[in-house]
Each structure stands twice: as C-alpha cells, then as structure tokens.
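A.B. asks: got a structure for you, letters missing:
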C-alpha cells in the first residue's frame, strides 16, 4: 500500500472501476463502499459507488451516493450527466416519479443535446400522467434524430402534431 493517501485512493478507485467493467460488480462494490465511508466528500467515489449499486439492481442503495455526488463539486461534465441520468432513472425505478421527472428535466435543460436524457425524461413524465409532454419529447426526438426517409418526409407534420396530438390539420 502506498504511503500517499491520494495515490491509495486513486489505485483503489481504478481497481473498483476495472472490476465493475469486468462484471465483478460485488467485488467492486466492496471496495467502493469502503472508499465512500473513508472519503464521504469525494464526489467521484460517490458517483462510482452509486453506479455499481445500480448495476447490481440495488437502486435504493444507489440514491444517497448519487445525491452525494451531485451535491458536491468536481465531477466532470460527462460524469455529471451520467449521475443525473442515473439518479433520475433510479428514482423512476423506485416509483419516485415526480423526483425522477424533476431530476431528468433539470438534466435535459443542462444537456439539451442528449437524446438519452430526453428519452428517460419522457418515461418519467409518462409515469406522472403527463403523457402529452412525454409524447411531445419523443416525437420531436424521433424527427430530429431519424435517418429513416419515410419518417423524415413527414417531419413538419410530426413536429406540429408533437405540439398537440389532439389537433387536426
């Protein structure tokens, strides 16, 4: 073990990420839970700990780690996006639909070009009964990202219907 706490943290974190990527998730979780207890303000450790809990289907256990990661500073832009999507999706899985929609809505506003966030937001909106908003997001996403010429040919009509599915043209 290194005498430098920062080097030890980096080594253990890298080992846990490697184990998670190798699908040795429980081993990764053990390392990360220990690191998170030792370094409660380390947002990167919190994010990785949340992530490994999610991959194990331990969503309720993942939430406080996601929240801790997002409450602090220091996540890269990519990791922040991942933590927001992870937390929002996890809230949704746990039936916490309003929190899911709020988290994913904030994330989609912060990362407006991320179609994945918009898709998860649409699912959360559906769960809250906001089906019109969900359909508007999905239809708009569909026509702005499709390579299907049959759909692209109807883009103007689909964009109009996305605004109001009950309207007639």
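C.D. replies: Yep, that arrived. The shown structure was predicted, so the numbers you read here are calculated from the model rather than taken from an experiment.
A.B. asks: contacts, neighbours, all on C-alpha from now
C.D. replies: Fine.
A.B. asks: Mind listing what's buried along stretch 132-149?
C.D. replies: 132, 133, 134, 135, 136, 137, 138, 139, 140, 141, 142, 143 (16 or more other CA atoms under 10 Å).
A.B. asks: what does stretch 82-95 give?
C.D. replies: 82, 83, 84, 85, 86, 87, 88, 89, 90, 91, 92.
A.B. asks: Nearest the geometric middle of the chain, what residue?
C.D. replies: residue 85 (1.3 Å; CA atoms, centre = their mean).
A.B. asks: Adding secondary structure, write the buried residues of stretch 132-149 out as JSON lines.
C.D. replies: What follows is the buried residues of stretch 132-149, written out as JSON lines (DSSP: H, G, I helix; E, B strand; the rest coil):
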{"residue": "132", "secondary structure": "helix"}
{"residue": "133", "secondary structure": "helix"}
{"residue": "134", "secondary structure": "helix"}
{"residue": "135", "secondary structure": "helix"}
{"residue": "136", "secondary structure": "helix"}
{"residue": "137", "secondary structure": "helix"}
{"residue": "138", "secondary structure": "helix"}
{"residue": "139", "secondary structure": "helix"}
{"residue": "140", "secondary structure": "helix"}
{"residue": "141", "secondary structure": "helix"}
{"residue": "142", "secondary structure": "helix"}
{"residue": "143", "secondary structure": "helix"}
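A.B. asks: ok, the residues you listed vs residue 126, which is closest?
C.D. replies: Nearest to residue 126 among the buried residues of stretch 132-149 is residue 134, at 5.7 Å by CA to CA.
A.B. asks: Below is an additional structure, to be compared with the one above:
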C-alpha cells in the first residue's frame, strides 16, 4: 500500500489528524502530486478546517488530477468557499463544475445553496426542483415529475 493509499484509509477510518500528518509529508516530498494536495484539502475540510483546506484545493486544481478527483476538488472548493461566506468565489467554482461535469448533479445542488445565500431564491428553488424531478425514485414524485419540472422556472407566476 502506498503512503497516499494509507493516508486515504486513515481518513476513511476517522483518523484524520494522522492522515493529515502523512499527507503533509507526501506533499512536502512530492509537491507536484495533485492527488496528495486534494486529499490534504479533503482531510482538513472534514475536520471543519475550511480556511486551511482552501489553498490545498487550489493547489490540487493547478496540478494533474483524475477526472473524478478534479470533480471532487472543484466541488470541495466551491462548497468550502460557500461555508466561508465567499459566495461569489463559490458560484464561480460551482459553475465551472457544472460546465466541466454536466452529468454530476451534485454541482447543481451545491450551486442552488449558493444561489440561496445570494438571495436568488427562485433560481435556487427551480434548480432543486429539477434535480428532484429528475432523480427521485419515489413513485409519487415520479407521477408529477413533468409538472414539477414545468413549475421549476415559473415559481412566481400566478395563473388567472
């Protein structure tokens, strides 16, 4: 097992501080290891150390990452900026994720949260309704999915 795999296992086992120590060593000796920086960001984020995580996400995104890790790093950075109240930065990154990974619906959900924070409630609600209609396995939601999608961008309309 590589040091990186060991660090991931430590994080998954809840031994996050140990994972961070190992990841700090990895990134010190392999500064071009994008996955190491991404995992370091994730570990800090999971401890509620959002401010510490930001530069690690940013560094990871400057380096080579697998598609899955790149998507995770963009989502992590966007979400972290949102929790720090840096909504415009969050919006920029989450929109980049939506553009780069349109099949990853989680970006839409986190983007809706940012829109809510920015006071764009109708747009946020509409996006969430589309995700609900498209992804719900509940038969009653599925029965109304066309109506839910239809109303998603007409929340303020009043029919007379």
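C.D. replies: Right, received. Where do you want to start? What you see is a predicted model; the values in this text were computed from it and never measured.
A.B. asks: counterpart of the residue nearest to the centre of the first structure in the second structure?
C.D. replies: Aligning on TM-score structural alignment places residue 85 of the first structure opposite residue 75 in the second structure.
A.B. asks: Residue 95 of the second structure versus that match, what's the distance?
C.D. replies: According to CA to CA, to the nearest Å, residue 75 of the second structure stands 10 Å off from residue 95 of the second structure.
A.B. asks: which residues do those two both contact?
C.D. replies: residue 107 (CA atoms under 8 Å, 6 or more residues apart in numbering).
A.B. asks: Adding secondary structure and distance to residue 126 of the first structure as columns, could you present the buried residues of stretch 82-95 of the first structure in TSV?
C.D. replies: Shown next, in TSV, are the buried residues of stretch 82-95 of the first structure (DSSP: H, G, I helix; E, B strand; the rest coil; distance: CA to CA, whole Å):
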residue	secondary structure	distance to residue 126 of the first structure
82	helix	21
83	helix	21
84	helix	19
85	helix	16
86	helix	18
87	helix	17
88	helix	14
89	helix	13
90	helix	15
91	helix	14
92	helix	11
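A.B. asks: Where does stretch 117-128 of the first structure end up in the second structure?
C.D. replies: Going by TM-score structural alignment, stretch 117-128 of the first structure sits over residues 107-118 in the second structure.
A.B. asks: Off-centre distance for that stretch?
C.D. replies: 11 Å (CA atoms, centre = their mean, to the nearest Å).
A.B. asks: ok, residue 59 of the first structure - how many residues close by?
C.D. replies: 22 (other CA atoms under 10 Å).
A.B. asks: Let's verify residue 95 of the first structure: helix, strand, or coil?
C.D. replies: coil.
A.B. asks: what residue of the second structure takes the place of it?
C.D. replies: Per TM-score structural alignment, residue 95 of the first structure is aligned with residue 85.
A.B. asks: From residue 117 of the second structure, how far out is its match?
C.D. replies: 8 Å.
A.B. asks: Likewise for residue 74 of the second structure?
C.D. replies: 19 Å.
A.B. asks: same check, this time on residue 18 of the second structure
C.D. replies: Distance from residue 18 of the second structure to residue 117 of the second structure, by CA to CA: 34 Å.
A.B. asks: Neighbour count: the two, which is higher?
C.D. replies: residue 117 (17 against 14).
A.B. asks: Check the contact between the more buried one and residue 86; I expect there is one.
C.D. replies: No - assessed by CA atoms under 8 Å, residue 117 of the second structure is found out of contact with residue 86, at 9.8 Å.
A.B. asks: which residue numbers in the second structure go with stretch 30-43 of the first structure?
C.D. replies: Under TM-score structural alignment, the match for stretch 30-43 of the first structure is residues 21-34.
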